[in-house]
Structures are given as C-alpha cells and as structure tokens.
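Undergrad: Predicted model follows, preceded by the sequence.
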Amino acid sequence: MLSRSIDADELYLRLGQQLATMPANIATYTQENELWLSKTVALVEAVGDLTDRAKITEIANHYREHANYYGPSVWAVLQRSLARAELAAPAASAGAFIAAGNPLDAMTAIGKVLKEARSRVVIVDPYLDQTILTDFAPMAAEGVKIDLLSDAAYVWPTLAPAAARWVAQYASRRPLEARLTSPRLLHDRLIVVDDVKVWNVTQSFKDFAKRSPASISVAPAEIASLKIPAYADMWRAATPI
C-alpha cells in the first residue's frame, strides 16, 4: 500500500492543473478522458470532503456507460475541491490558479510575484510580446531591474519597439534589458525573483488565462537551485535587442 502523503501546497497546485487540463469533450467517453477522470478521483479523495468523495466515485463508476450525463458534473466537484485546497494551502500559493477569461485575476497574480522583487526580475518566455511591458512589468517597484529573456525563433516583433519605448521613457528609474537566446532554445515560462526564487508559469504572458485556465506556482528549492544558474548562463550568452 502506498503511504506517500501530499501536502496542502502540492495538492492545491495539482488540483489547479487538473482543472486546467479538463477535456473539452468530457461528456463523450474516451479512454483518455477516463484516465483523466481517474486522476481526478484520487485528487478529490485527497481533499477529504466526504460528500465530494462520494460524488466523484459515483461519476467514475458510471462514466463509461453514461458519459454524457456524468461527465459535465466533474467540473463542479473539482471546483469545490480546489476552493477547499486553496484555503488549506500556504499563503504563498494563494491565487496561483486563474480561471480562463479572468484577465484581472491574471494581472493580480503575476503582479504579486513581481512586487516581491527588491533588485532584479528575470522573465523568461519564448513567446514574449509587448504585453509583458504594457500589462505586467509596470507592477514591479521602481528601481527593480527587469530582464526579459525570449527566443529568437518565437519572439513577437512587437517586443523590441516596446522595450525601446520603455527604456526611453523610464531610463534608470525602471531599468530594462531584453535579450534573445538562439532559436528554439527556450522551453520554460518562468519568473526569477532576486536570483533566489523561481515561479513557474503555465502559459505565455501574452495569452495568460485568456482562453484556458493557467497557474503560477513557486518552484521547489531544489528545482530553483538548478534553474537559476542555468538561466543565468543563458542570459549571458543571449543577444541584446
């Protein structure tokens, strides 16, 4: 029998990710949908609410024969479980899951991370465009250096002129530098705060939570200790724009 427990922070993040990946065709039975549902059952059971545990078990037991009836019920159960898990999760995780179509919530969640910075923020995203400067970067405190790292193969052409206008307007009050890696080198989307803390972002900033749910979460210390020097090396090798 497996004995590994899951802490409140990890449970909250996993529930958010499970909700974000809910199949659009959940009302139609497929083996892939049933596999997704099986993982959902385990997560809902981990939250521990007896009513929702019974409900998700009922859904799973009848899903194969009556997917069109039971499938759509999963959303409400998963939403309630996520809300309960959020209450139990550490404050650092609060607001890390953003439902689709909530642009203000997305801005608030990312802004909370940027406001933590005291000296430097590194924003990594292969698909950066002007949105990172119009919607998000202004929430960092004055004096905090903002470094943007994108990918030469995927960066949007609107980033360079937006960065130039930012530098012209703010100069040393809000220092900014943008660089590009070699083509197709970047895969992560993340924020590095003061070279000590890493936040993982599930979608590109230009589309964050616009059409599908998204999340932003703190990387474990052991993962951050690997990513920070790796991206420092990428930054040094990247080409300024």
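TA: Yes, it's here.
Undergrad: C-alpha from now on. contacts and neighbour counts both.
TA: Fine.
Undergrad: now the farthest one out in this protein, which residue is it?
TA: E65 (34.6 Å; CA atoms, centre = their mean).
Undergrad: which SS class is it?
TA: coil (DSSP: H, G, I helix; E, B strand; the rest coil).
Undergrad: can you check I123 too?
TA: Here I123 is recorded as strand under three-state DSSP.
Undergrad: Near A153, how many residues? Count them for me, please.
TA: Using other CA atoms under 10 Å, A153 is surrounded by 15 other residues.
Undergrad: Can you tell me how far it is from L185?
TA: A153 is 9 Å from L185, where distance means CA to CA, to the nearest Å.
Undergrad: Span of stretch 136-153 from start to end?
TA: 23 Å.
Undergrad: Report the buried residues of it.
TA: In terms of neighbour count (16 or more other CA atoms under 10 Å), stretch 136-153 has its buried residues at 136-141, 144-152.
Undergrad: And for stretch 40-48?
TA: So for stretch 40-48, counting by 16+ other CA under 10 Å, buried means T40, V41, L43, V44, E45, A46, V47.
Undergrad: what does it contact?
TA: With CA atoms under 8 Å, 6 or more residues apart in numbering as the test, stretch 40-48 has contacts from 6, 11, 14-15, 18, 52-53, 56-57, 60, 77-78, 81, 84-85.
Undergrad: for stretch 16-28, same thing?
TA: Stretch 16-28 is touched from outside by 33, 36, 40, 67-72, 75, 78-79, 82, 97, 99, 212-215, with contacts defined as CA under 8 Å, 6+ apart.
Undergrad: Okay, one more to line up with it:
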Amino acid sequence: MPFTPEALYAQIGQLITDMPDLRNHEWNTPAGQRWLGRAIALVEESGNTVDAIAFKVTAQSLTASTYSLGHDASVQKMTSILYHALAVAELRAPAIAQNGFIPVGEPFTALAAVAGVISGAVDSILFIDPYADSNLLTDFAIQAHEQIAINILTDSQYLKPGLIPAVRAWERQYGTGRPINVRLTSPRSLHDRLIIVDRRTAWSLGQSFNSLATRSPTALVRLNEETALLKVQAYELIWSTANSPS
C-alpha cells in the first residue's frame, strides 16, 4: 500500500534522523545495510525516478576502502538526494504536518515546529518527557494560548533541578490564567517524548525538549488516529497514578 503524503514525509524525516555516519563507513554494518535498504525504498517511493536511480547506483558504489577518493562525493550526493526527497514530501504533506523535521543548529525551527502543534489546543496540552527541564516552559509551553491547561509528565529518576522552581515561578506569575500541573512517574518507567493535544491528537518527538536542535536532527511526527488513541489511553492511566512533586 502506498504511503500517504504525510506518512512519507514522516518516514523520510525519520530516515535522515537515523542516518549512520556514512563518511566513516557506518553503512558497512548490518544496521547500516538495513538503513541503506530503507533509504533506497523511500527514495523510490517519493516518485522521482532520476533521483531513485542515482541514489541506488551511488549507494551500491560505496566502498569500504578508507582511501577511496570518490567516497565523500558519493556520500554528499546521497545526502543531497535525501534532503530533496524530504523537501518534496513536505510540500505534499498536509499543512499541519509540515515543518516537523528539525535539523541541528536550528533552534527557531524547533520552536516553530512545537508552536505549530500546540497552537491548535483548545483545552489541554500534555508534554511527556523523562528529561523535562525548565526550558520546556520558557521555550515551548509559553507558546500555548491562555487558559490552556499545561500538564507535564516526567520521570522521577531524571527530575531536573530547574523544572519545579520554573513551575512555581510560572504559577506565581500566571495563576489561573495559565494553569499548570506536573507529575512524576516511578523511576525509569518513562521513555516516550510526546505532545498530546486536547486528549485526542498525539505527536512523537525523537529527542527530549532540552536538546532539540543541538545534538542531532530529529522529527516531530503526528501519530495516526489509532496509535494516538492508544497513547492517550495509556498516558491517562499513567498520569492518574503518577505523583505530584513535594
């Protein structure tokens, strides 16, 4: 079954996020070979026959020799084709799904991507991140409209020292105008990074909010309705049993 435009955009974005170090021959491993196979398939799925052939031929010409003069050029060509496929897929995707790919060194892109997700909230936003820190409030949650309930679920094992003071300062400044609540799960039980909007729409984030756009590229991907429903149900149960910080 062909990918929907949104699904193809998400898949290519995740592919780039997961890209091995091709220049240092990480393609020449079982994981690297699986990545290459997936990359060839997705470039073919994008519909550009010229790019698909060029990517496949270039991938097949990679050499394990450290001294191959053409190796870096091949890697650059493959990378360029992948980013072109990503750009085309993004143009075809629904507007709500666009701008979900977050490159390294583009903090404004990260802010804009999250803002695009939470701007449509009419009731509540649940941020789920085991490593949530104060910047989750100062950079991201602050972009939500007034009266939207902000809920943060984080892991008690990895509780950052700046998070609770930032929450208390938020409460003093905004009061009931911007309601906020934080709960802690049992140690090492939280693994997802999610944004759940209005207990209905769920978005998956490839890394924690405190490292967006700083270490590696990542993607903010809207989950399909069935998966989103399962996530909402699961995290409502986890929320109900989590503890408030002392």
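TA: Great, that's in hand. Just so it is clear, the structure is predicted and the values come from calculations on it, not from any experiment.
Undergrad: on that earlier part again, closest to V192 of structure 1 among the buried residues of stretch 40-48 of structure 1?
TA: Comparing these against V192 of structure 1 with CA to CA places L43 closest, at 29.1 Å.
Undergrad: Check for me that that closest one belongs to a helix.
TA: Yes. Read with three-state DSSP, L43 of structure 1 is one of the residues of a helix.
Undergrad: Distance of it relative to G16 of structure 1?
TA: For L43 of structure 1, the distance to G16 of structure 1 - CA to CA - is 10 Å.
Undergrad: Kindly report the same for E58 of structure 1.
TA: Distance from E58 of structure 1 to G16 of structure 1, by CA to CA: 22 Å.
Undergrad: Give me the more crowded residue out of those two.
TA: G16 (26 against 12).
Undergrad: give the contact list for G120 of structure 2.
TA: No contacts exist for G120 of structure 2 under CA under 8 Å, 6+ apart.
Undergrad: how about it, what's its match in structure 1?
TA: Under the alignment (TM-score structural alignment), G120 of structure 2 pairs with E116 of structure 1.
Undergrad: Helices of structure 1, start to end?
TA: 8-20, 31-47, 50-62, 67-70, 74-88, 103-114, 131, 159-170, 221-237 (DSSP state H).
Undergrad: Rebuild these as TSV, extending it with distance to D207 of structure 1.
TA: As requested, the helices of structure 1 are arranged in TSV below (distance: least, CA to CA, whole Å):
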stretch	distance to D207 of structure 1
helix 8-20	14
helix 31-47	24
helix 50-62	31
helix 67-70	31
helix 74-88	22
helix 103-114	9
helix 131	9
helix 159-170	15
helix 221-237	23
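Undergrad: Packed most tightly, which of those would that be?
TA: Counting by mean count of other CA atoms under 10 Å, helix 8-20 has the highest mean neighbour count of the helices of structure 1, with a mean of 21.
Undergrad: what range in structure 2 matches it?
TA: The aligned range for helix 8-20 of structure 1 is 5-17, by TM-score structural alignment.
Undergrad: and the matching stretch, how far from structure 1 on average?
TA: On superposition with structure 1, the mean distance recorded for stretch 5-17 of structure 2 (mean CA distance after the TM-score superposition for structure 1) is 0.7 Å.
Undergrad: Kindly name the residues of structure 2 that line up with stretch 148-162 of structure 1.
TA: Mapped onto structure 2 using TM-score structural alignment, stretch 148-162 of structure 1 covers residues 152-166.
Undergrad: chain center to the matching stretch: distance?
TA: What separates the centre of stretch 152-166 of structure 2 from the centre of its chain is 20 Å, taken as CA atoms, centre = their mean, to the nearest Å.
Undergrad: how far does it stretch from start to finish?
TA: Its first and final residues considered, stretch 152-166 of structure 2 spans 12 Å by CA to CA.
Undergrad: what's that stretch in contact with?
TA: So stretch 152-166 of structure 2 is in contact with 126-134, 137, 180-190, 239, 245, going by CA under 8 Å, 6+ apart.
Undergrad: I'd like the distance between the spatially closest residue to K206 of structure 1 that is not a sequence neighbour and A162 of structure 1.
TA: Leaving aside its sequence neighbours, K206 of structure 1 sits nearest to T131 (CA to CA, 6 or more residues apart in numbering; 5.5 Å). Remark: distance between T131 of structure 1 and A162 of structure 1 (CA to CA) = 9 Å.
Undergrad: Tell me the counterpart of V193 of structure 1 in structure 2.
TA: Counting by TM-score structural alignment, V193 of structure 1 lines up with V197 in structure 2.
Undergrad: Quick check: the nearest residue to that match once chain neighbours are set aside vs Q143 of structure 2, distance?
TA: Ranked by CA to CA, 6+ apart and with sequence neighbours excluded, the top spatial neighbour of V197 of structure 2 is I125, at 4.7 Å. Applying CA to CA, the value for I125 of structure 2 to Q143 of structure 2 is 11 Å.
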